[in-house]
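Undergrad: My questions concern the predicted model and sequence given below.
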Amino acid sequence: MQTLKALLHFYSTITAKQILIGLVSLSIVAFFITQTAIADRKESLSWEPWLLEYSAVYCYGLVCPIIIFCCKKWSLDETHRYKSMLKVAILYIPFTFLFISLMIGTRHLAYLLIEGRLWDNGDLLTRYIYEYPKTIGFYCAIVFGAYTKVYFETYQKEQIHAAKLNEQLLTAQIAVLRNQLQPHFLFNTLNLISSTMYQDVDKADSIIMRLGNLLRYSLAAEQKPWVTFNEELQAMTSFLEIAQLRFGDRLSTKIEIEPQVESVLIPAMLLQPLLENAVKYGIEPSDDMGGVHLKAYSEDGMLCITIMNPLLEYENQQPSFGIGLQNTKERLELLYGDSANVSLVQQGNNSIILTLTLPMQ
């Protein structure tokens, strides 16, 4: 009973479009079969060959969903393959009996409506025996087509499921990399506020305001993983201003941005760990004056970002360059694949240049 309900439900899911395509396909097949039947019989054209062949094709099409339903239900995976093949082979007997019965009944009804008599089908048992082997080819073709369709549908679902899992994994990986902000900067900023608030309240207030802007931007990045370069730059300006308040005259900053790259989308918080590395390894270890130079421009359809800072402890950091740069490289690889590039080169004896190359989007 459950199987019958499931079968009826399967029939109810057939759309009008599928019915129309099926009717057109069956009509074309029936047309060619009828032409062959007329040619073989050497008879003058009449309505009988058309009725006989079209009734057979349409009746077969009407019960074909049973085969498709069973093929979907009987899996051909390794654990059920032989059992399912046996079921499909056995199904041929009742399925063909149902088809022949439906075809004979349809022909009787048609003859009653047209000529007022039943169709002369001869001996009923002989008719069944005659019709059974004729349908083996059609049955095998439908089974093959049904399992092919099931295979591709299953394959497509698996691909979609795998793509969703990869997307979730990618999102999680990117979130982890983006959220691994070094506490070094935050601790130093809090210490700076603590040491400044009793000596220079205005300066401490300025640091707190800029830190608040940066943290607010970092939290917003959770909901907005892509930002324009201009939005990123505004947040990073707060970062550099905090660093300038911390190091005073020891740090100078220079920012050069081409107007056409301001609206380019980049991953949020992309520049923070790189600028932090520039300050941490290029300014903090030395008492000498140093500068951080940020530049962004377009070249051959790519967004190029360079960060230049003094060469101090970077000699001891290669080739890892610290966790900030390593996370950035992994982020860009996940987001852009081979389309993005990160390089770190020494310029003379006094400076080092980090270059990011991203597709403009």
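TA: That came through, no problem.
Undergrad: going forward, measure contacts and count neighbours with C-alpha atoms only.
TA: Fine.
Undergrad: May I ask which helix or strand encompasses Thr328?
TA: Secondary structure assigned from DSSP states H and E places Thr328 in helix 322-336.
Undergrad: nope, Leu52 is what I was after
TA: Using DSSP H and E, Leu52 sits in helix 47-73.
Undergrad: Pull out the buried residues from that helix.
TA: 49-68, 70-71 (16 or more other C-alpha atoms under 10 Å).
Undergrad: returning to what we had before: can you name the residues in contact with the helix holding Thr328?
TA: In this structure, residues lying in contact with helix 322-336 by C-alpha atoms under 8 Å, 6 or more residues apart in numbering are 170, 174, 177-178, 181-182, 270, 273-274, 277, 320, 340-342, 358-359.
Undergrad: another structure for you, compare them:
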Amino acid sequence: MLDKKLFRFIVLFYILACLFALIIALFQKISGVSFKTFSWIGLIMNYLFNYGTKFIFIIASIIFTRVYIMNKFSLPISIIIHTLISVLLSLYSSILLLGYEKYILGYTDVIDIKVILSRLAYSSNFNFFVYFTLITILYAYYYFQKQKDQEIKESNLKAQLLDSKIKVLQSQLQPHFLFNALNDISSLMDIDIEKSQDAIADLSEMLRKTLSIKDVKYITLKEELSILNKYLGIEKLRFGDKLNFDIDTTNSLLSEKIPPLILQPIVENSIKHGFSYTHDTITIGIKIFIHHDEIVFEITNNGLQLQQEKIVFGNGISNVLERIDTLYQGNYSFDIRNNGDSGVINIIKIPRISEENA
């Protein structure tokens, strides 16, 4: 009915409030202001009975509030209801305490409406304060819990949408790559059937690898380079000595987690746009290193340079950038520009992924 953590807090708060009231009563007895007819034990027992019975009423009221009042009435109506309950609390405790004094302690005072109202007026301030404080704690606790639950739901929904978006983008990327690879092999068949057969074998292996990663957000750099090498093998069969490539990285980076298939589309773009009538032989350079806790990918070619300032990306690179943006929430950078007087350079920078987030 009530959260255990909340219940423990309510009990602790109530005990502290009761101890505070008891200390004041003891001080009043010592100073001779009040409780002259009570013995020390009698005064303590009186307070234990008084606040023990109040606590039963308050807990019942809190449970009643949680079940029948909270989230079902407007704020003004709720305040009116709780004000009435606090009055009932004072009436309840006054009657019980008068009965305790008469039938347990043996007091001979007459219990009538005037005495009850007098006790009611005397105890109302403290009862009102304690009751409304505990009710406020109740409302605040479940309000913030509701906010927290809502944040968790939104976070889970966001994660689900993120996963769905990534899967859609990856599914778009694989057919795009497949169509381009088949076109390359088709062109190669007019030149060399044997090489075409080797290219089909490499493509088959590539497809096996890419299909095995379709449901993951990250793979190791080693897996990414394995796929890239298969692709470069296909392109090498097609272009022969006119295409060269160099991959520069260290073994210590091979276990780094990166989004799958981010290098192949950029390398493909470098090959596609690097060749020209004046550039019939090109070298693709792929350098991967760590800088300021970021993984940096530099893909260069010494082919045709960019002919316009504003670059329009094709499906492959657009897909890569959209996936990276989705995964890293904009915390990445991508730059493509002419590399001095020779060729083009692409630079991607992404944050390193810790093991628990991979």
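TA: Received it, and whenever you're ready, just let me know what you need. Keep in mind the model is a prediction, meaning the values are calculated, not measured.
Undergrad: Which strands and helices lie in contact with the helix holding Leu52 of structure 1?
TA: Here helix 47-73 of structure 1 touches helix 2-12, helix 16-41, helix 81-115, helix 136-179, going by 3 or more C-alpha pairs under 8 Å, 6 or more residues apart in numbering; DSSP states H and E.
Undergrad: need those helices in a markdown table with distance to Leu332 of structure 1, can you?
TA: As requested, those are arranged in a markdown table below (distance: least, C-alpha to C-alpha, whole Å):
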| stretch | distance to Leu332 of structure 1 |
| --- | --- |
| helix 2-12 | 47 |
| helix 16-41 | 45 |
| helix 81-115 | 45 |
| helix 136-179 | 9 |
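Undergrad: Mind putting those helices into TSV with mean neighbour count?
TA: Conversion of the helices and strands packed on helix 47-73 of structure 1 to TSV gives the following (neighbours: other C-alpha atoms under 10 Å):
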stretch	mean neighbour count
helix 2-12	11
helix 16-41	14
helix 81-115	15
helix 136-179	14
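Undergrad: Nearest to Glu222 of structure 1, out of those helices?
TA: Closest to Glu222 of structure 1 of the helices and strands packed on helix 47-73 of structure 1, according to C-alpha to C-alpha: helix 136-179, at 7.8 Å.
Undergrad: Off-centre distance for the closest one?
TA: In terms of C-alpha atoms, centre = their mean, to the nearest Å, the gap separating the centre of helix 136-179 of structure 1 from the centre of its chain is 11 Å.
Undergrad: For that helix, give the aligned segment of structure 2 as residue numbers.
TA: Counting by TM-score structural alignment, helix 136-179 of structure 1 falls onto residues 128-171 of structure 2.
Undergrad: swap in stretch 344-358 of structure 1?
TA: On the basis of TM-score structural alignment, stretch 344-358 of structure 1 is assigned to residues 336-350 in structure 2.
Undergrad: hmm, which of the contacts of helix 322-336 of structure 1 are the buried ones?
TA: Neighbour-count burial within the contacts of helix 322-336 of structure 1 applies to 174, 177-178, 181, 270, 273-274, 277, 340-342, 358-359; the criterion is 16+ other C-alpha under 10 Å.
Undergrad: Restricted to strands, list these.
TA: In strands, judged by DSSP state E, the following of these are found: 341-342, 358-359.
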